[in-house]
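>>> here are the coordinates; sequence isn't available:
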């Protein structure tokens, strides 16, 4: 995701932390539904964007959907926040202006 506009931010698990999209170099979606992002730094810090659970798991391509959403927002003006939502049994990414 390197090279995306710095105006796109992603809410981490629980909305307590926000990660700049262009700081992410790798996304990993594991079998429990946990989505982690490795940040671009020497310490190889990882941030949990979505906690895994025994309940409803996001789709297998949920990390790719995030990349698509960030790429689309990178072409728009202004800063945006992207966050995961589970509504009506469906996982999706929503965005809002900051």
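Good, I have the coordinates. This structure is a prediction, so every number in the text was calculated from the model and none was measured. Numbering: from 1, shown residues only.

>>> okay, CA-based contacts and neighbour counts for the rest of this
OK.

>>> Just give me the neighbour total for residue 30.
Under the neighbour criterion other Cα atoms under 10 Å, residue 30 is assigned a count of 11.

>>> now the helices for the protein?
62-74 (DSSP state H).

>>> How about the residue in it that sits furthest from its center?
Largest separation from the mean C-alpha position in the chain: residue 42, at 20.8 Å (Cα atoms, centre = their mean).

>>> Contact partners for the spatially closest residue to residue 75 that is not a sequence neighbour?
Nearest residue to residue 75, sequence neighbours excluded (Cα to Cα, 6 or more residues apart in numbering): residue 5, at 7.8 Å. Contacts for residue 5 (Cα atoms under 8 Å, 6 or more residues apart in numbering) come out as 21-22, 74-75.

>>> Below is structure B, check it against A:
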């Protein structure tokens, strides 16, 4: 039986790929607003979860918000999908059941 976080998936910046949350070992939010995740493997693969933009920079704690959401969702039952969303109130994480 896998860990609860194995049922939490995160959509990459372009929406083409999904990353299992328990495969992430490092999350980095750089000065441009680009959010990347380093995966747990020997190649140290990094994927972009959000591309930076001067006009739509996420909040400085956006990576911490993701960690908080994944932690909360790991305690729920069933597979969950998490993605970044920007609306009139700014950037936030949203989840949906798979």
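All right, it came through fine. If you're wondering where the values come from, they're calculated on a predicted model, not measured in any experiment.

>>> quick one on the thing from earlier: with distance to residue 61 of the first structure and neighbour count added, can I get the contacts of residue 5 of the first structure in TSV?
Below are the contacts of residue 5 of the first structure laid out as TSV (distance: Cα to Cα, whole Å; neighbours: other Cα atoms under 10 Å):
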residue	distance to residue 61 of the first structure	neighbour count
21	18	27
22	20	20
74	20	20
75	22	10
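
>>> where's the corresponding residue of the first structure for residue 90 of the second structure relative to residue 58 of the first structure, distance?
In the first structure, residue 90 of the second structure lines up with residue 90, judged by TM-score structural alignment. Distance of residue 90 of the first structure to residue 58 of the first structure, computed by Cα to Cα, to the nearest Å: 8 Å.

>>> between those two, which one's more packed in?
The neighbour count for residue 90 of the first structure versus residue 58, taken as other Cα under 10 Å, is higher for residue 58 (24 against 11).

>>> Neighbours of the nearest residue to that one once chain neighbours are set aside, how many?
Closest residue to residue 58 of the first structure apart from its sequence neighbours, by Cα to Cα, 6+ apart: residue 91 at 5.6 Å. If you count neighbours by other Cα under 10 Å, residue 91 of the first structure ends up with 15.

>>> swap in residue 51 of the first structure?
Neighbour tally, residue 51 of the first structure, other Cα under 10 Å: 15.

>>> so what's it up against?
Residue 51 of the first structure sits next to 13, 33-35 when contact means Cα under 8 Å, 6+ apart.

>>> Pipe these into TSV and attach neighbour count and distance to residue 80 of the first structure per row.
As requested, the contacts of residue 51 of the first structure are exported to TSV (neighbours: other Cα atoms under 10 Å; distance: Cα to Cα, whole Å):
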residue	neighbour count	distance to residue 80 of the first structure
13	19	17
33	20	24
34	17	23
35	21	20
